[in-house]
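the following block contains a protein sequence and its predicted model.
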Amino acid sequence: MVFIATDRDRAGEKISQELHRIAPKTAQISRHVPKHQKDWNEALQAQIERERQQENQRSRGRGLSC
């Protein structure tokens, strides 16, 4: 199984199609794209921000200030 992580755009679709075209017929290729962001960098930044916000909420709940 080959997993590819591409942007959620036309270029990402194009590279996915090209990999399917050149891969052996027996290859299993699975494309993964970010659910809500354009690319994986934006997805990672959004995840970091969510975790930062959650930590801030937990800290406030314990009476700590940031």
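Okay, I see it. Note that the coordinates shown come from a computational prediction; the quantities given were computed from them, not determined experimentally.

from here on, contacts and neighbour counts on C-alpha atoms
OK.

tell me the SS of Phe3?
strand (DSSP: H, G, I helix; E, B strand; the rest coil).

right, and it touches His32 too?
Yes: at 7.1 Å, Phe3 counts as touching His32 under the criterion of CA atoms under 8 Å.

okay, those two: which has more neighbours?
His32 (15 against 10; other CA atoms under 10 Å).

number of nearby residues for the residue nearest to that one when sequence neighbours are not counted?
Spatial nearest neighbour of His32, excluding adjacent residues (CA to CA, 6 or more residues apart in numbering): Ala5 at 4.8 Å. Counted with other CA under 10 Å, the neighbours of Ala5 add up to 14.

how far away is Ala5 from Gly61?
Per CA to CA, to the nearest Å, Ala5 is found 37 Å from Gly61.

adding another structure so you can compare the two:
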Amino acid sequence: IWVKPSRLGLGHHRESQSISKPPYFSSANYLYWKTKIMLFIQANDLVVWDIIMDSPFIPLKQERELLVPK
């Protein structure tokens, strides 16, 4: 028997668990989306996740003996 997702109370959880398609953002359940987007990014590229977590990266240039923001 097929039951419509809305009848199961899963209306906002209908997106697939695909790693090729990011989860749909819904402000109604931000914590759920936050977890899903975190897992989506980690599954696709851990380097990107590290960049997100270590941000902001400020590019530097050397002027005389000092490193200064570009």
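Great, that's in hand. Computed from a predicted structure; not experimentally measured.

now the TM-score, please.
Here the TM-score for the pair of chains, by TM-score structural alignment, normalised by the length of the first structure, is 0.25; 40 aligned residues with a CA RMSD of 4.6 Å.

follow-up on the earlier one: surely the residue nearest to His32 of the first structure and Leu19 touch.
No: at 11.9 Å, Ala5 of the first structure does not count as touching Leu19 under the criterion of CA under 8 Å.

tell me which element Leu67 of the second structure is part of?
strand 66-69 (DSSP states H and E).

for that strand, name the packing helices and strands.
strand 60-63 (3 or more CA pairs under 8 Å, 6 or more residues apart in numbering; DSSP states H and E).

what comes up buried for the helix ranked longest in the second structure?
With secondary structure taken from DSSP state H, the second structure has its longest helix at helix 30-44. Using 16 or more other CA atoms under 10 Å as the burial criterion, the residues of helix 30-44 of the second structure that qualify are 33, 36-37, 39-41.

can I get these in CSV with distance to Leu66 of the second structure?
Supplementary listing: the buried residues of helix 30-44 of the second structure in CSV, determined by distance: CA to CA, whole Å:
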residue, distance to Leu66 of the second structure
Trp33, 42
Lys36, 42
Ile37, 39
Leu39, 39
Phe40, 39
Ile41, 35
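
which one of these is nearest to Asp50 of the second structure?
Lowest distance from Asp50 of the second structure to the buried residues of helix 30-44 of the second structure (CA to CA) belongs to Ile41, with 10.0 Å.

any idea how far Trp33 of the second structure lies from Trp49 of the second structure?
16 Å.

go on, Ile41 of the second structure?
6 Å.

need the residues touching each of the two.
Here Ile41 of the second structure and Trp49 share no contacting residue, scored by CA atoms under 8 Å, 6 or more residues apart in numbering.
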